[in-house]
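Engineer: Predicted model and sequence follow; I will ask about them next.
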Amino acid sequence: MKTKIRHLIAAAAFMLPLGAAVASEGGPALEKAPIDIHDTESLQRGAQLFTNYCLSCHSASAMRYNRLADIGLTEDQIKENLLPPDAKVGDTMSIAMGKKDAKVWLGAAPPDLSVIARSRGADYLYAYLRGFYRDDTRPTGWNNLVFDKVGMPHVFWQWQGDQVLKTVKGEGGHEEHQLELVKAGTMTKLENGKANTVEFDRRMADLTNYLVYMGEPAQVKRHQIGYVVLMFLGLLLLPLAYFLKKEYWKDIH
């Protein structure tokens, strides 16, 4: 029996690195997303992008418009810049398109994005938003580096321009897929054959930042409360610990 257990442990130890290697080959390496949920200006820009470009197809049923006051927007600013004409400031971010109609028109109902950042991760979303490339085999004419055969069109293509997929030899002779900008957009530049995507990347970072915030709107306030609680406990317990130490070691010192 002990011999069998040892064999099982050895097999598990052998499979762990193999599983990690398979997982690493499942997709491209994801760049770290520049997320800062305390940057209210970035969150405001991201909220504007989301309501203007994403909310026409994707709902966010767990988020209300009035929660945007938590990122520094007034009710008037929400009404004037972000609220649809037929919606109220206390409504959830829903869409008029029904799931059945969406399936007929688009082939599948676009997912609700309320907690997409919690399920996919910020790095994935940041790479996805910047990972569209031209692909004539797809119905929309677009594909995505991190979501192969994606059904969603590239809604920011005028900003980013056209990218194409290139296959190059990586370390160890392995083939790697990379994107190359071949036609600049309004927020990108081609300078001496090199792509400058700083402005576009910043806008996609703002949108990703907002999606992360939307997944848990209370996290900023939760962090603030946590700091206050830790400071309070530190100020409360430090004197007690000091006098307890003096009492405990009084016969020695």
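Structural biologist: The structure has been received and is ready for your questions.

Engineer: switch to C-alpha atoms for all contacts and neighbour counts from now on
Structural biologist: Will do.

Engineer: For Gly98, give me its contacts.
Structural biologist: Applying Cα atoms under 8 Å, 6 or more residues apart in numbering to Gly98 gives no contacts.

Engineer: what packs against the helix or strand that contains Gln163?
Structural biologist: If you go by DSSP states H and E, Gln163 is part of strand 161-169. The contact analysis (3 or more Cα pairs under 8 Å, 6 or more residues apart in numbering; DSSP states H and E) places strand 161-169 against strand 132-134, strand 175-184.

Engineer: helices and strands around the helix or strand just after the last one, which ones?
Structural biologist: From strand 175-184 onward toward the C-terminus, using DSSP H and E, the following helix or strand is strand 189-191. In terms of contacts (3+ Cα pairs under 8 Å, 6+ apart), strand 189-191 is packed against strand 175-184, strand 194-196.

Engineer: Including distance to Leu83, could the ones you listed go into a markdown table?
Structural biologist: Compiled in a markdown table, those are given as follows (distance: least, Cα to Cα, whole Å):
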| stretch | distance to Leu83 |
| --- | --- |
| strand 175-184 | 32 |
| strand 194-196 | 33 |
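
Engineer: which of those strands sits most buried?
Structural biologist: strand 175-184 (a mean of 15; mean count of other Cα atoms under 10 Å).

Engineer: One more to weigh against that first structure:
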Amino acid sequence: MRKWLALLLLVPGISFAAGSNHPLDAVDIDLRDQASLQNGAKIFMNYCLGCHQMQYQRYQRTFNDLGIPEELGVEYLQFTGEKVSDYITSPMPATDSATWFGAPPPDLTLVARVRGPEWIYTYMRTFYAEEGKTFGVNNLVFPNVGMPHVLESLQGTPTKVYREKMVDGFIQKTEVFDLQTPGNGKLSADEYDATIRDLVNFLEYTGEPSRLQSESIGKKVLIFLVIFFVFAYLLKKEYWRDIK
């Protein structure tokens, strides 16, 4: 069961550049929201790690940065038997995944930097049921997506809602107006959106784990430069005061 749930963001490498013109929804990214980052890590480890990996991110670094006690992180967020100092890797053999899905699932360490948080946020919220597809679903952002809607148990089963208009005296369906969920998921629409926001927040963090630290150092450097400029200016005035 975990393997199916782990297909969270499966995008075959050969189709990684595919997409559509579907508008992207804004998402509130806040790397200081530790509770959101912790929940995003839990979602990733439980739903994505069976297929995807983060070959540039270590468990220990993740636990420390997100304020997760190491013993709790090992117990509840490590499922592959690796050491806490190891990189976050998937237990799925690459050869098997290539056979099953056509290409190995991509590494997700930098997916937020490559795709952008808005793309991931919209993508994970725009699956819909469509007969004839391998996994019975399609996606508005990624047409002909090669993965199942693995969060269907949380969101429910979205279906297309079409606009209708009169054409030559007949009512015809036109473009997709919206997606409608029948309420058969464990989460409400708002709760599901919040869950995806947490996941995206976590993926944004892994794309640049030192971002907050870099921003903090940058502010301190700017403050130092301002103070240094003041003293340099006063020293210059003092030095040139008696020179006519």
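Structural biologist: Nice, thanks for sending it over. It should be emphasised that the depicted structure is a prediction, and the values quoted were computed from it without experimental measurement.

Engineer: TM-score of the superposed pair?
Structural biologist: The TM-score (TM-score structural alignment, normalised by the length of structure 2) is 0.80; 214 aligned residues with a Cα RMSD of 2.4 Å.

Engineer: Out of the helices and strands packed on strand 161-169 of structure 1, which gets nearest to Ile116 of structure 1?
Structural biologist: strand 132-134 (18.4 Å; Cα to Cα).

Engineer: Tell me roughly how far that closest one lies from structure 2 on average.
Structural biologist: When structure 2 is superposed, strand 132-134 of structure 1 averages 0.6 Å from its matched positions, counting by mean Cα distance after the TM-score superposition for structure 1.

Engineer: Strands of structure 2, residue ranges please.
Structural biologist: 54-58, 87-88, 127-129, 137-139, 159-167, 170-180 (DSSP state E).

Engineer: which secondary structure elements does the third one contact?
Structural biologist: So the one you mean is strand 127-129 of structure 2. strand 137-139, strand 159-167.

Engineer: Likewise for the last one?
Structural biologist: With contacts taken as 3+ Cα pairs under 8 Å, 6+ apart, strand 170-180 of structure 2 sits against strand 159-167.

Engineer: try the shortest one
Structural biologist: If you count contacts as 3+ Cα pairs under 8 Å, 6+ apart, strand 87-88 of structure 2 packs onto strand 54-58.

Engineer: Outside of the strand it packs on itself, list whatever touches it.
Structural biologist: Contacts of strand 54-58 of structure 2 (Cα under 8 Å, 6+ apart): 84-89, 107-109, 206.

Engineer: Stretch 67-76 of structure 2 too?
Structural biologist: With Cα under 8 Å, 6+ apart, stretch 67-76 of structure 2 has contacts from 34, 38, 60, 63-64, 84.

Engineer: Please apply the same query to stretch 130-140 of structure 2.
Structural biologist: Contacting residues not belonging to stretch 130-140 of structure 2 are listed as 20, 22, 123, 126-129, 144-149, 159 [Cα under 8 Å, 6+ apart].

Engineer: For the residues you listed, which single residue is the most surrounded?
Structural biologist: His149 (29 neighbours; other Cα atoms under 10 Å).

Engineer: Let me know whether it touches Phe127 as I believe.
Structural biologist: Yes - using Cα atoms under 8 Å, His149 of structure 2 is in contact with Phe127, at 6.4 Å.

Engineer: The longest helix belonging to structure 2 against structure 1, how far on average?
Structural biologist: Counting residues, the longest helix found in structure 2 (DSSP state H) is helix 211-240. Compared with structure 1 after the fit, helix 211-240 of structure 2 shows a mean deviation of 3.0 Å (mean Cα distance after the TM-score superposition for structure 1).

Engineer: Any idea how far that helix is from the middle of the chain?
Structural biologist: Using Cα atoms, centre = their mean, to the nearest Å, the distance from the centre of helix 211-240 of structure 2 to the centre of the chain it belongs to is 37 Å.

Engineer: quick one on the thing from earlier: among the contacts of stretch 67-76 of structure 2, who's most crowded?
Structural biologist: In terms of neighbour count, Gln38 stands highest of those at 22 neighbours, by other Cα under 10 Å.

Engineer: Report the contact partners of the aligned partner of that one in structure 1.
Structural biologist: Structural correspondence for Gln38 of structure 2 with respect to structure 1 (TM-score structural alignment): Gln44. By Cα under 8 Å, 6+ apart, Gln44 of structure 1 lies in contact with 71-73, 210.
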